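I'll drop the sequence and a predicted model, then ask my questions.
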Amino acid sequence: MPQLDPVASVFLGIDYGSRRVGLSHADELGFAFPLPAAVAESAEERFAQIGKEIARLKVTLLVLGYPLSVEGERTKRCDEVDVFAAELTRRFALPIEKVDEALTSQAADEFGRRKARSANERKQQARTGERDSRAAAVLLQDFLNSRGLGS
């Protein structure tokens, strides 16, 4: 695990999906919040969107959700996320911290249900990646809190 300097570190939370990649960022007070998701037909376009956020925010560490089972075991999707993580490393040369994302989507869904007034609004949140970015914010906040950096 890399040594973290809370003053110099800029974190980008990432919730990987094959069509949508949820993104989040933490402010200087340690609160994580969702960013617009990387939603595009091609992986190349999604990586370009991620790269723009990395450059804009001057990110120093990527916090990537890792799909372990509730029991903490690897799932079938772990291999897919490992390939994605390797591509992130190749493209952006940043350290990656993989964190257990178990239950982050459920927490994001619960918040989304409270926010959305109708089933159509929930579907819209899923299509635009809003749900994925909320999940990225939950996992980033959990990461920050576990290291005493969250508020």
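Structure received. Numbering: from 1, shown residues only.

switch to C-alpha atoms for all contacts and neighbour counts from now on
Fine.

where does residue 99 sit relative to residue 10, distance-wise?
Here residue 99 is placed at a distance of 16 Å from residue 10 (Cα to Cα, to the nearest Å).

same thing with residue 122?
Per Cα to Cα, residue 122 is found 30 Å from residue 10.

wouldn't residue 85 be in contact with residue 94 here?
No - because the distance of 10.3 Å does not satisfy Cα atoms under 8 Å, residue 85 is recorded as not touching residue 94.

Just the buried positions in the helix or strand encompassing residue 45, please.
Taking DSSP states H and E as the criterion, residue 45 maps to helix 43-57. Residues 43, 46, 47, 49, 50, 51, 53, 54 are the ones in helix 43-57 that count as buried (16 or more other Cα atoms under 10 Å).

want to compare, so here's the second one:
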Amino acid sequence: MPATPDSGTAPRTPVAAAPETLLGFDFGLKKIGVALGNTLTGQARPLCILRPVTRQQRFEQVAGLLQAWQPERVIVGLPLTLTGDEQPASAHSRRFARQLEGRFRVPVELVDERGSSLEAQHILGTHADDDAVAAAVILQRWLDRAC
């Protein structure tokens, strides 16, 4: 009797993807919240807030983070209206994401960031400097979907 492709072999176990280090960004024209996470733990945490004055400083600071953490993927928050429509800030975030891909050759994914600042303020109990926590909220949303 001829062997079938599955006869005499044990079922194959899917190979788990290698853990990925991730950076998350809550992009703003004046401040950029940054978070760090990984797919092994499925957790994100606030990292820092960038306050570049010029476009050149923005990309120098981002380059430093990418060099230090060597992420396999970057997540950028996409600001949408309450109804899910694009708004002027959406175009800024999309442009930032494209620039990251083009300049640094890192895969970038956009994640709906609606309510992330409010959630960050709730976590902190204050409105001050919530950008890094908002970035962690955005990155955690991606991790919750992906892991």
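Done, it's in. Quick caveat, the model's predicted, so the values are computed rather than measured.

Fetch the TM-score of the aligned pair.
Comparing the chains after superposition, counting by TM-score structural alignment, normalised by the length of structure 2, produces a TM-score of 0.81; 131 aligned residues with a Cα RMSD of 1.6 Å.

returning to that earlier point: in structure 2, what stretch matches the next helix or strand after the helix holding residue 45 of structure 1?
Later in the chain than helix 43-57 of structure 1, the nearest helix or strand by DSSP H and E is strand 61-66. Mapped onto structure 2 using TM-score structural alignment, strand 61-66 of structure 1 spans residues 73-78.

So the closest residue in space to residue 125 of structure 1 that isn't next to it in sequence, which state does it fall into?
In space, not counting the residues next to it along the chain, residue 125 of structure 1 is nearest to residue 131; the distance is 5.6 Å by Cα to Cα, 6 or more residues apart in numbering. Using DSSP: H, G, I helix; E, B strand; the rest coil, the three-state assignment for residue 131 of structure 1 comes out as helix.

Tell me if I'm right that residue 131 of structure 1 and residue 108 touch.
Yes - under the criterion of Cα under 8 Å, residue 131 of structure 1 lies in contact with residue 108, with a separation of 6.3 Å.

Give me the more crowded residue out of those two.
Under the criterion of other Cα atoms under 10 Å, the comparison of residue 131 of structure 1 against residue 108 puts residue 131 first, with 28 against 20.

which residues sit against the strand or helix carrying residue 125 of structure 1?
In the assignment (DSSP H and E), residue 125 of structure 1 maps to helix 119-128. Applying Cα atoms under 8 Å, 6 or more residues apart in numbering, the external contacts of helix 119-128 of structure 1 come out as 37, 39, 112, 113, 116, 131, 132.

who touches the last one in this structure?
Contact criterion Cα under 8 Å, 6+ apart gives 15, 20, 21, 22, 23, 37, 105, 108, 126 as the residues in contact with residue 132 of structure 1.

so what's the counterpart of residue 109 of structure 1 in structure 2 up against?
Per TM-score structural alignment, the equivalent position to residue 109 of structure 1 in structure 2 is residue 121. Residue 121 of structure 2 makes contact with 127, 128, 130 under the criterion Cα under 8 Å, 6+ apart.

One more: residue 24 of structure 1?
In this structure, residue 24 of structure 1 makes contact with 12, 13, 14, 32, 33, 34, 35, 133, 134, 136, 137, 140, judged by Cα under 8 Å, 6+ apart.
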